[in-house]
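> sequence and predicted model, in that order:
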Amino acid sequence: MAILPVIAESTEELTEIFKDLHAHPEIGFQERRTAGIVAEKLRAFGVDEVHTEIAETGVVGLIKGNREGTRRVGLRADMDALPIHEETNLSYASTHPGVMHACGHDSHTTMLLGAAKHLAKTRDFAGTAVLIFQPAEEGLGGARGMLKAGLFDRFPCDEIYGMHNSPNGQPGKVGICKGAAMAGASFFDIVVQGKGSHAAMPQQSRDPLVIASALVGSLQTILSRNVAPLDTCVLSVTQLHAGSAYNVVPDTAELAGTIRYFKDETIELATTRMQELCDGFAKAYGVEIRLDLRNVFDVLVNDADLSDAYMEAAADIVGKENISDQVEPATGSEDFSDMLQVVPGAYCRVGHTGTTGLHNPSFFLDPDILPVGASIMARVVERRLSA
């Protein structure tokens, strides 16, 4: 590993920051303590400008190189945690019951702070580095919130880069998928408005539980009989809520879930079929069924040329033998995709020794990844603003 000197010297400090953030996780749009620490560190590192409260808790820092230049390169990290109760037994485990950094956003924030320290001290580039600390990535619309707040109007970027940890047990391995790399996602809620009754007299009801259960199975036919076999689509019903007593057929049942996709025509087809199924079930059973389907994540598309540039920067740090541009697309979603709809860029993954999957109460992120990710982020700025 060729960790950049300023970052190598700051490894202990970065680890302390990471552990502190991990112990004090905050849900999306509530990252006030985290944002405060970010702003404080950026100022201490000598970042030229620090802007706060963008989309409530977002932070942006600007660093100017020691050579004249008009180009601007963005680096983005997310800051929010998840509503999960931690079960790692780490000495720095979450002190907030029911909230945990189970996706490693604490490490992403720390890595970008490490890159900021290096760039502010060395300034060996021409132009401006734009450091974006984003709130509320976990399905709450943080990227769209920052865009609505005028992120790229106030802080224009020519290109932008993001990064995510990968608990694959392969420390220092860096990978990227060119083109469509992560799925778009729509979330849905379905309300079946039936008619309740005494459980001993179900003939007097229009049982929403029976209808909802049948609807769950029929929704899967969208994938098996409507979507083309070679087009990726994942439809998951993840919630079913109904009833409150043993002896009462309830009035309503509620379903919720997600659809993941890579093509606009796929989500359009799925949307049409879901509505047709809901309308058909409503007519067949004589009930009302309401569907609310909304886009939450766009498809994340990596620019091919900038993906190559990102991997070249990563190779400077981890070696060519540890990079790959042949990573398979992932059906998970990431709202950095919304920023890539506006500014071209790329999003990579950095492996570490952890092997427990993301969004798991036992998720562990190896702090040894911190200087690696920080160095790659700093290096891509230096390379892209070298002229």
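Structure received.
> from here on, contacts and neighbour counts on C-alpha atoms
OK.
> just the residues contacting the helix or strand hosting residue 40, thanks.
Following DSSP states H and E, the helix or strand that holds residue 40 is helix 32-44. Contacts of helix 32-44 with the rest of the structure, by Cα atoms under 8 Å, 6 or more residues apart in numbering, involve 21, 25-26, 49-52, 57-59, 61, 79, 109, 113, 116-117.
> only whichever of those are buried, select them in PyMOL.
This is how PyMOL selects the buried members of the contacts of helix 32-44, with burial counted by 16 or more other Cα atoms under 10 Å:
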select buried, resi 21+25+26+50+52+57+58+59+61+79+109+113+116+117
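> second structure for comparison follows:
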Amino acid sequence: MKNKDNYPSLADTKPLAAELATLRHHLHQYPELSNEEANTATLVAEKLAEWGYEVTTGIGGHGVIGTLRAGDGQRSLGLRADMDALPIEEVPGRAYCSQNPGVMHACGHDGHTTMLLGAAKYLAQTRNFSGTLNLIFQPAEETGTNSGAERMIAEGLFERFPCDAIFGMHNHPGYPSGTMMFRSGPFMAACDTIAITLHGKGGHAARPHLAADPLVAAGSLVGALQTVVSRNIDPTAAAVVTIGSLHSGHAANVIPESARMELSVRSFDPAVRARLKERICELAQHHAAGYGVQAEVSIVTGYPVLTNHPDETEFARQVAEELLGADRVVSPLPVIAGSEDFAYYLQQRPGCFMRIGNGDSAMLHNAGYDFNDDNLTVGAAYWARLTERYLAE
């Protein structure tokens, strides 16, 4: 077993800084939406093949797997990065601003991909591990349902590329770059989308008594839905109900036939998740009846709770502390109400999903966001060190 000082350090990946920044900027300039990552996947596959990886493409859509074996170790490791961008028009001004109108890397997946490619190059050159490394470059993380992770697993990811454990990383605005954050157990929320359509009876604005106004019912229901969490969920449990969309009518003098709202519902516990759905459906039906309209409710079940495994989380935290120092490691990080399809991998294999600080940047999914290039060599060094530690001889 090697001394901890003999594993990859920040200095080992520093020479890759310029190359990785150039690569990240290229990915940022040419972002591709979920399920459209063909050019990104081709670039990733070409880089991996150039460095000596066995490359498999077309898994779960545009997914790419790079496999590297060294020594005679029997253990196997999976590291994952996501590749897709978002339908957001980027704020102009950067030299490497998106060249695809209405599409940008507003969540840092260009950085996630580049950090893992940096580790891929370093590990291909050194091969100081014993076992099998599977680098998973995943499409379609941002879809909310039928995601890249779900499809890759359904197409035999872990049967074709066995992983004794799997790890992933996401950037985190608001914490200093090069800081890493961990939490064991439930970490990121389950997310469901609920649509409520209220069907009424349209009519003339001057004769409301002859109509059944769905818009008035919708306005009242928006307020009533705010009680679902505060009056139906244990105060010690976390949950969020947000009405992000409400549409009805086209003219001031016309009572519309219907009103439609869409809700984002987030939770960290299966029982709470079920209760939220139940109570929202009940409230919509009874509230609508009170206003003389009818409620139609549809539910799209999204990603499950992301639950990190204790042993793998502790291992990942130790690796970060060795690489960065205890003062640059935060554990436990508070739970995050955002969702992540890495949760599906953790239902299949033990592992950990962690965060890396992105500095004082704009928030995720914001038109002014940009990944912090200072993290590129840090993330590459972390993945390299974790690989050598996990697949130690």
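Thanks, I have the structure now. Fair warning: this is a prediction, and the values are worked out from it, not measured in the lab.
> let me see the TM-score of these two.
For this chain pair, the superposition-based TM-score is 0.95 by TM-score structural alignment, normalised by the length of structure 1; 384 aligned residues with a Cα RMSD of 1.5 Å.
> sorry, back to before: give me the mean distance between the helix holding residue 40 of structure 1 and structure 2.
Between helix 32-44 of structure 1 and its aligned stretch in structure 2, the superposed structures give an average distance of 0.9 Å (mean Cα distance after the TM-score superposition for structure 1).
> show me how far whichever helix or strand comes after that helix is from its chain's centre.
With elements assigned by DSSP H and E, the helix or strand that comes after helix 32-44 of structure 1 is strand 49-54. Once both centres are worked out by Cα atoms, centre = their mean, to the nearest Å, strand 49-54 of structure 1 turns out to sit 21 Å from its chain's centre.
> report the angle between the axes of strand 49-54 of structure 1 and helix 32-44?
170 degrees (axes from the mean of the first three to the mean of the last three Cα atoms, to 10 degrees).
> so which residues make contact with strand 49-54 of structure 1?
Under the contact criterion Cα under 8 Å, 6+ apart, strand 49-54 of structure 1 has outside partners 35, 39, 42-43, 58-63, 146, 149, 151.
> mind doing that once more with 6 Å?
Outside strand 49-54 of structure 1, the residues within contact range by Cα atoms under 6 Å, 6 or more residues apart in numbering are 59-62.
> returning to that earlier point: return the member of the contacts of helix 32-44 of structure 1 nearest to residue 166 of structure 1.
residue 109 (15.1 Å; Cα to Cα).
> can you find the partner of that closest one in structure 2?
Structural alignment places residue 109 of structure 1 opposite residue 113 in structure 2 (criterion: TM-score structural alignment).
> now the helix holding residue 40 of structure 1: which residue numbers in structure 2?
Under TM-score structural alignment, the counterpart of helix 32-44 of structure 1 in structure 2 spans residues 38-50.
> that stretch: which residues count as buried?
By neighbour count, and taking 16+ other Cα under 10 Å as the criterion, the buried residues in stretch 38-50 of structure 2 are 40-41, 44-45, 47-48.
> what kind of secondary structure is the closest residue to the match of residue 109 of structure 1 other than its chain neighbours in?
Nearest residue to residue 113 of structure 2, sequence neighbours excluded (Cα to Cα, 6 or more residues apart in numbering): residue 81, at 5.3 Å. Taking DSSP: H, G, I helix; E, B strand; the rest coil as the rule, one finds residue 81 of structure 2 in the strand state.
> counterpart of residue 81 of structure 2 in structure 1?
Per TM-score structural alignment, the equivalent position to residue 81 of structure 2 in structure 1 is residue 77.
> show me what contacts the aligned partner of residue 140 of structure 2 in structure 1?
In the superposition onto structure 1, residue 140 of structure 2 corresponds to residue 136 when matched by TM-score structural alignment. By Cα under 6 Å, 6+ apart, the contact set of residue 136 of structure 1 is 28-29, 80, 142.
> rewinding a little: how far away is the residue nearest to residue 113 of structure 2 from residue 131 of structure 2?
In this structure, residue 81 of structure 2 and residue 131 of structure 2 are separated by 20 Å, where distance is defined by Cα to Cα, to the nearest Å.
> in terms of neighbours, single out the busier of these two.
A count of neighbours by other Cα atoms under 10 Å puts residue 81 above the other of residue 81 of structure 2 and residue 131, at 25 against 22.
> so who does the more buried one touch?
The contact partners of residue 81 of structure 2, taken as Cα under 6 Å, 6+ apart, are 112-113, 137.
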